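Q: Structure, please.
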Amino acid sequence: MTPAINLLKKKKVPHKVHQYHHDSSNTDFGLEAIEALNQDGEQVFKTLLFCINGDPKALNVAVVPVAKKLDLKAAAKAAGAKKAEMANPDVAEKATGYIVGGISPLGQKRRLPTFVAASAQHFSTMFVSAGKRGVEVELSPSDLAKLTNARFSDIAR
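A: So this is what the prediction gives:
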């Protein structure tokens, strides 16, 4: 069990856990998940951390489709900042308690401002990391937003 799965169980949120063999030589975690789950790259989402206004500790979470990239200008605007840049992976791991490639938007060490790509709302369910490489969780976008206090924003391109 991961903190993400434990949170879903504790809150009694409907979800489905999907496990697959993670190839340790594969560093394209999102593509690996899409292929293993046989899902659309628009419905499987990656969790990225970005910092705002040049402060590496001013972290925010972005949840965007694997098939897209995070639009840093749009992310900055969504966060009410002038500038956004990708967070240092070591900082992201320390802040979330998860390792890169397995960072879940759920059950992080501390709650960070979270933004989910608006396109998630087109699906009845979406896939996000369950907090471990090779484990994804499927849940409704609205449940994800409620649990993370997220806002839906046009942050993907």
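
Q: Going by C-alpha atoms from here, please, whenever you check contacts or count neighbours.
A: Will do.

Q: now the strands: where do they sit in this protein?
A: Under the criterion DSSP state E, the chain contains strands at 16-19, 45-52, 59-65, 84-86, 114-117, 126-132, 135-139, 151-153.

Q: The third one versus strand 126-132: what angle between them?
A: Meaning strand 59-65. With axes from the mean of the first three to the mean of the last three C-alpha atoms, to 10 degrees as the criterion, the two stretches strand 59-65 and strand 126-132 enclose an angle of 130 degrees.

Q: One more, please, to line up against the first structure:
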Amino acid sequence: MARTRQSGGTPATATLDRAGIRYAVRAYDHDPAATSYGTEAAEALGVEPARVFKTLLVQGERELSVGIVPVDGQLDLKAMAAALGLKRVSMAEVATAQRVTGYVVGGISPIGQKRSLATVLDASAEQHDTILVSGGRRGLDLELAPSDLLAVTRGAVAGIARRP
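A: Next up is the predicted model:
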């Protein structure tokens, strides 16, 4: 996989470029009527949903954190809290997630956010050579190795997803 630079990049691609991390840009035509951004990405890119991961923000007792889970799963809030060493977490409000990350919902990347937040990647990512995460806008995903995602986000791995 070659590192890809694009004009009109995003904070996510700029962060990866600065870190020297190899990634591939996977763009698709976003349908504004889509109700599930992750499922739309998997279908448009012809990738199994288990390899496409969504970025979710949770509110802990004092601060926000990032959970990254496959689009065909759900974030297990109890498991996420345990991974963070907290008693409980709840989903962050949409407006808060957008303000804190600098990205819009459906395009929130775990990479290149305005502030560095504690990040947990679901353990299922380690079953794949590469995974896809949002590149910082709707219709743009980035394909990279899970180990590189963990390195650039300073993230941890834990079983935080459950299947519906």
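
Q: Superposing both, give me the TM-score.
A: Here the TM-score of the superposed chains, computed with TM-score structural alignment, normalised by the length of structure 1 as the reference length, equals 0.96; 154 aligned residues with a C-alpha RMSD of 0.7 Å.

Q: Make JSON lines from the strands of structure 1 and add mean neighbour count and distance to residue 71 of structure 1 to it.
A: Compiled in JSON lines, the strands of structure 1 are given as follows (neighbours: other C-alpha atoms under 10 Å; distance: least, C-alpha to C-alpha, whole Å):
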{"stretch": "strand 16-19", "mean neighbour count": "15", "distance to residue 71 of structure 1": "28"}
{"stretch": "strand 45-52", "mean neighbour count": "24", "distance to residue 71 of structure 1": "11"}
{"stretch": "strand 59-65", "mean neighbour count": "26", "distance to residue 71 of structure 1": "10"}
{"stretch": "strand 84-86", "mean neighbour count": "20", "distance to residue 71 of structure 1": "9"}
{"stretch": "strand 114-117", "mean neighbour count": "25", "distance to residue 71 of structure 1": "10"}
{"stretch": "strand 126-132", "mean neighbour count": "26", "distance to residue 71 of structure 1": "19"}
{"stretch": "strand 135-139", "mean neighbour count": "22", "distance to residue 71 of structure 1": "24"}
{"stretch": "strand 151-153", "mean neighbour count": "19", "distance to residue 71 of structure 1": "11"}
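
Q: Mind putting those into JSON lines with distance to residue 38 of structure 1?
A: Conversion of the strands of structure 1 to JSON lines gives the following (distance: least, C-alpha to C-alpha, whole Å):
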{"stretch": "strand 16-19", "distance to residue 38 of structure 1": "11"}
{"stretch": "strand 45-52", "distance to residue 38 of structure 1": "14"}
{"stretch": "strand 59-65", "distance to residue 38 of structure 1": "15"}
{"stretch": "strand 84-86", "distance to residue 38 of structure 1": "28"}
{"stretch": "strand 114-117", "distance to residue 38 of structure 1": "21"}
{"stretch": "strand 126-132", "distance to residue 38 of structure 1": "12"}
{"stretch": "strand 135-139", "distance to residue 38 of structure 1": "12"}
{"stretch": "strand 151-153", "distance to residue 38 of structure 1": "25"}
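
Q: Among those strands, which comes closest to residue 37 of structure 1?
A: Of all the strands of structure 1, the one in closest proximity to residue 37 of structure 1, counting by C-alpha to C-alpha, is strand 16-19 (7.6 Å).

Q: Which part of structure 2 matches that closest one?
A: Here strand 16-19 of structure 1 aligns to structure 2 at residues 24-27, judged by TM-score structural alignment.

Q: after superposition, how close is the matching stretch to structure 1?
A: With the two structures superposed, stretch 24-27 of structure 2 lies on average 0.3 Å from its match in structure 1, counting by mean C-alpha distance after the TM-score superposition for structure 1.

Q: Contacts only, for the spatially most central residue of structure 2.
A: When structure 2 is reduced to its mean C-alpha position, the nearest residue by C-alpha atoms, centre = their mean turns out to be residue 55, at 3.4 Å. By C-alpha atoms under 8 Å, 6 or more residues apart in numbering, the contact set of residue 55 of structure 2 is 66, 67, 68, 69, 108, 109, 110, 133, 134.

Q: Aligned counterpart of it in structure 1, please.
A: For residue 55 of structure 2, the aligned position in structure 1 is occupied by residue 47, per TM-score structural alignment.

Q: ditto for residue 68 of structure 2
A: Residue 68 of structure 2 maps onto residue 63 in structure 1 when the alignment is built from TM-score structural alignment.
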